[in-house]
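Colleague: curious how this folds, go ahead:
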Amino acid sequence: MRKIRTWVGVAAFVWMSYTYKLSTKLSETADEQVDKSWTSALVLAATLPVVVGVLYYLAAPAARRDLLRRAGRCFGAIVAMMAAASVFPIIVLSGFFEGEEPLVEGHFTATKGLMLAVLLLVTFWVLPFVVLGVGLAVQHVFRTADIHETVPPLLIMALAWEMALIDVFTGAHEGVPTLIRFVFILGSPLSVTAVGLWELHRLRVHYGLGLRGLLMR
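Modeller: Predicted coordinates:
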């Protein structure tokens, strides 16, 4: 259901972009979707500690230590992604590749070897890790099912409404008729909330999993 909702949303966004000339090229539309995914991952990373803090406050004292232990895996996923993403600005700001002759010219030196190793690491490991990690982080909600099965739908619902607020305050989809614009802005959080509530219902009815189990209340 999540995948269906996501693909319907992407198709609707592409239709809106081309119908109202928000993007003239498919690459521009794809770039905008990538930027939105990265923003979602950052907002989710900022929201997770708040949610964990609220759950910690609400949980029974006997459940708090286990809650933090489980949440540690999720925070580890956040740190890994942020650390990988920070490699690019660090390289640029350090000027590591500036002022050096091309790697393919002249004699091979230790400095060139180091530069080549860094370039290969960034190209074949760090870059794919960040690109795939952003999508997986949002899809799996930073592994928050490790905390409890009910946490991912709760976080996804919160994220959807936060992204809608960001769209409102940043003037997203300018140039689109007002009614269509607000249908798109509100359609995402409303559909995500519907799927999330359905997921919570199924977890409770079919598997006996509810927030009370996490909080030990």
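
Colleague: CA only for contacts and neighbour counts going forward, please
Modeller: Fine.

Colleague: correct me, but Arg64 touches Tyr56?
Modeller: Yes. The pair Arg64 / Tyr56 is scored as a contact, 5.8 Å apart, by CA atoms under 8 Å.

Colleague: what is the neighbour count of Leu121?
Modeller: Residues near Leu121, counting by other CA atoms under 10 Å, number 12.

Colleague: helices of this structure, residue ranges please.
Modeller: With DSSP state H as the criterion, the chain has helices at 2-19, 26-58, 61-94, 110-121, 127-139, 151-170, 178-207, 211-215.

Colleague: this one as well, want them side by side:
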Amino acid sequence: MLRDLRGAEWPPLRVLLRGGRARIHGCSWALLLFPCTWTLVLPLMACYVFARSARSRAHRLFPPRGPRPIEEPLVTRVQKARAWTAAAMSVLLLAVYGKPEDISEAQELYMMRLVVTPVLLLLSAPVIIALLFRWASPRTRAEMRPRMRAALRSSLWYIGAVTAVPLFAVAITLLEQNSTTSSGTSGTTPWFAVAVVLPFLWVLFFLGFATGPAVRTAFNTAAVHAALPALLTGVLVWEFWVISLLAGGLPPGPPVIQLLAVIGGPVSVTAVVWWEIHRLRTLYGVRLRA
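Modeller: Okay, here's the model as predicted:
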């Protein structure tokens, strides 16, 4: 069953309770029949149903292995080598010159990048797509339009889910305040609370399952143009560079080491990006301009 949970589709709750048998296992019936277990078992079952539904919708909109127009194994290996080298250099820099506050600051910057990445993608991708669409030939534009519409639909789902989170939080806060002021005299408040909390739970599960694939596929914009993933990577690395300088300042170490650490990351990423675009142009005929 664990292999099924890790697969593309989670099994329904009744199949999970049967555990591969023709009937539901006796242990499952025992947990369901004893009231003392309801406070634990029933919420877990409800969470599984909501998580399965949200995961199915998230992976339908953002497939975990989203298709890319052109797969380049050599480029992928170079990208991974550059990423591991950058991570090793960052750890070495902190180990040699870093202080405890520098380590905590690096952790905060990493968490900030995780939060900011979807926002930057949603802001940067339309600009780059608009430039590529303007530069493309009429035939290429006709091919890009349906892919752009599909990417827009999935992006609107994600934006709607992110927007719904603070709205649900405000609604839950207002319901809590209403319940405390009314001292439980209104019998409709618990039902309103359930009607708000359950969709809120589903939205949180959806964002949890959708964010990773959405970032990896750049909200399905990778299928719009073969060079778009590389261009987005090149733009994002310089946006992160500006954010890191404004939020965290210079890394620890002597001035020369600081300069190399600040410039080395975005410059190396940009070099790999333009090398990838060069390979796409020479090997596959991909053009940024018509």
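
Colleague: please tabulate the helices of the first structure in CSV and include distance to Glu101 of the first structure as additional columns.
Modeller: Formatted as CSV, these follow (distance: least, CA to CA, whole Å):
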stretch, distance to Glu101 of the first structure
helix 2-19, 43
helix 26-58, 32
helix 61-94, 17
helix 110-121, 9
helix 127-139, 24
helix 151-170, 43
helix 178-207, 50
helix 211-215, 58
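
Colleague: quick one, which of those helices gets closest to Glu100 of the first structure.
Modeller: helix 110-121 (8.6 Å; CA to CA).

Colleague: average offset between the closest one and the second structure?
Modeller: When the second structure is superposed, helix 110-121 of the first structure averages 3.3 Å from its matched positions, counting by mean CA distance after the TM-score superposition for the first structure.

Colleague: for that helix, what is the distance to the chain centroid?
Modeller: Helix 110-121 of the first structure has its C-alpha centroid displaced from the chain centroid by 30 Å (CA atoms, centre = their mean, to the nearest Å).

Colleague: okay, buried residues for it please.
Modeller: Across helix 110-121 of the first structure, burial judged by 16 or more other CA atoms under 10 Å covers 112, 115.

Colleague: relative to helix 61-94, how tilted is that helix?
Modeller: Here helix 110-121 of the first structure runs at an angle of 130 degrees relative to helix 61-94 (axes from the mean of the first three to the mean of the last three CA atoms, to 10 degrees).

Colleague: which other residues reach stretch 134-151 of the first structure?
Modeller: Residues from elsewhere that reach stretch 134-151 of the first structure, judged by CA atoms under 8 Å, 6 or more residues apart in numbering: 37-38, 40-41, 44, 67, 70-71, 73-75, 77-78, 81, 152, 155-156, 200, 203, 209-211, 214.

Colleague: please read the previous query as pertaining to stretch 59-77 of the first structure.
Modeller: Residues outside stretch 59-77 of the first structure that contact it (CA under 8 Å, 6+ apart): 52, 56, 142-144, 146-147, 214-217.

Colleague: if any of those residues are buried, give me the PyMOL selection for them.
Modeller: Selection of buried members from the contacts of stretch 59-77 of the first structure for PyMOL, criterion 16+ other CA under 10 Å:
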select buried, resi 52+56+142+143+144+146+147+214+215
